[in-house]
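1. sequence-free structure coming up:
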């Protein structure tokens, strides 16, 4: 098991970067420091000039890895969803198909990523906070169709289909498994965002509340 975890690598689409950031200490520092800065300032205020200053390097060195900050955000999103997918598979693989397995998957989605499932030494809580706040900006743009065609969201889409399969295991006759799966995953982000910024618009102000809300929703929705 230790060897499996130590060899794990998220299969981020290579079109998102010009040089693999995992291939050098500078690249790894770019990823770590970009997470720190985006978490602190948000993607709008983040730029490569600030990142270069943070890591004690030059903007041109960062541009050798990423074409722009949008590609960097897409990379971070793929990294996050890849870690969560691996974590979900590891923690549900030995479980019997059914509601308990589905709810374990939901529990994983609502948790902070375990970055021992990654070759990067990153702050999982900060990465989670970035995805909660910024992931919607990664695909709400005019280029989303061509980016989708290029496979930039393949890991995210694969995770949606994994959850959809778990839903079908609970109730094979349920007609909206993909829609429900998307809602679960988007909800894992949106409810946290609402709790942080629009407190009165959600009843879920903790991971436990969120789990119980989805347990109630899924049990009633998938009841045969």
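-> Sure, I can see it. Because the structure is a prediction, the values reported are computed rather than measured.
2. contacts and neighbour counts: CA atoms only from here.
-> Will do.
3. how about the contacts made by the nearest residue to residue 81 once chain neighbours are set aside?
-> Nearest residue to residue 81, sequence neighbours excluded (Cα to Cα, 6 or more residues apart in numbering): residue 156, at 5.8 Å. Shown in contact with residue 156 (Cα atoms under 8 Å, 6 or more residues apart in numbering): 78, 81, 82.
4. neighbour count added to those, as a markdown table?
-> Output for the contacts of residue 156, formatted as a markdown table (neighbours: other Cα atoms under 10 Å):
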| residue | neighbour count |
| --- | --- |
| 78 | 23 |
| 81 | 24 |
| 82 | 24 |
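5. run the chain-centre distance for the longest helix seen in the chain.
-> Longest helix in the chain by number of residues (criterion: DSSP state H): helix 69-92. Offset of helix 69-92 from its chain centre (Cα atoms, centre = their mean, to the nearest Å): 4 Å.
6. got another one to weigh against that:
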């Protein structure tokens, strides 16, 4: 089933709202495919312009540079994920079941549709795994944070922390566990594909059932072994 998700983006991310024109939407959607295919470092606005049949200058009317486009894409994903977390846990009562649903969502397991607003979610998910840390590992991170460019990620981590506290109200590290859960899942997925000696999984594609199951088992252990620990350890 296909569905539409309206994501309201921080206006500081762009010079002109890409969702307001056909060209802008193509820049975003083809930008995802380009970043996914050749990586952030090798991607250029010139290559993107050639891909969509426009001039390089046209892309600069929407985004100041490719880093801004990357932050836009990653931010869109965090907001989409936050919406999905609300939607997929709203009718659940058991706190553990909510956390189980969260883990599968982070790993994009049981995704009902590969597209949202014509955006290739699996390609975007792969970009998040490979490139998302480059959005904030910069010298201008403080200024970007002041402009609230990372607020959607913070909001998502805050929502996950609330689910953790619903399961274990006295857990003192909910916010840290929330952010580390996402980052660990993504780093382990990256290692599985590229640096398998840093995992216990070998060379495995995390998008395939076998790889996804192994990673799910690991992040489940990571989460619940800490939440179910002896409370005197806190």
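-> Noted; the coordinates are in hand. No experiment lies behind these values; they were computed from the predicted model shown.
7. TM-score for the pair, please.
-> TM-score of the superposed chains, computed with TM-score structural alignment, normalised by the length of structure 1, equals 0.92; 220 aligned residues with a Cα RMSD of 1.9 Å.
8. residue 8 of structure 1 in helix, strand or coil?
-> coil (DSSP: H, G, I helix; E, B strand; the rest coil).
9. contacts only, for it.
-> Residue 8 of structure 1 touches 117, 118, 119, counting by Cα under 8 Å, 6+ apart.
10. of those, closest to residue 200 of structure 1?
-> Closest to residue 200 of structure 1 out of these is residue 117 (35.1 Å), distances taken as Cα to Cα.
11. that closest one reaches residue 4, doesn't it?
-> No. Using Cα atoms under 8 Å, residue 117 of structure 1 is not in contact with residue 4; the gap is 9.3 Å.
12. these two: who's more crowded?
-> Neighbour totals were compared for residue 117 of structure 1 and residue 4, and residue 117 leads with 21 against 9 (other Cα atoms under 10 Å).
13. tell me who's in contact with that one.
-> By Cα under 8 Å, 6+ apart, the neighbours of residue 117 of structure 1 are 5, 6, 8, 83, 86, 87.
14. so can I have TSV of the contacts of residue 8 of structure 1 showing secondary structure and distance to residue 190 of structure 1?
-> As requested, the contacts of residue 8 of structure 1 are arranged in TSV below (DSSP: H, G, I helix; E, B strand; the rest coil; distance: Cα to Cα, whole Å):
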residue	secondary structure	distance to residue 190 of structure 1
117	helix	24
118	coil	25
119	coil	28
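15. tabulate those residues (CSV), appending distance to residue 210 of structure 1.
-> Output for these, formatted as CSV (distance: Cα to Cα, whole Å):
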residue, distance to residue 210 of structure 1
117, 24
118, 26
119, 29
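16. out of those, which is nearest to residue 184 of structure 1?
-> Among the contacts of residue 8 of structure 1, and counting by Cα to Cα, the member closest to residue 184 of structure 1 is residue 117, at 22.3 Å.
17. how far away is that closest one from residue 104 of structure 1?
-> Separation of residue 117 of structure 1 from residue 104 of structure 1 (Cα to Cα, to the nearest Å): 18 Å.
18. ditto for residue 189 of structure 1
-> Using Cα to Cα, residue 189 of structure 1 is found at 17 Å from residue 104 of structure 1.
19. settle it for me: which of those two has more neighbours?
-> For residue 189 of structure 1 versus residue 104, the count of surrounding residues by other Cα under 10 Å is larger for residue 189: 21 against 16.
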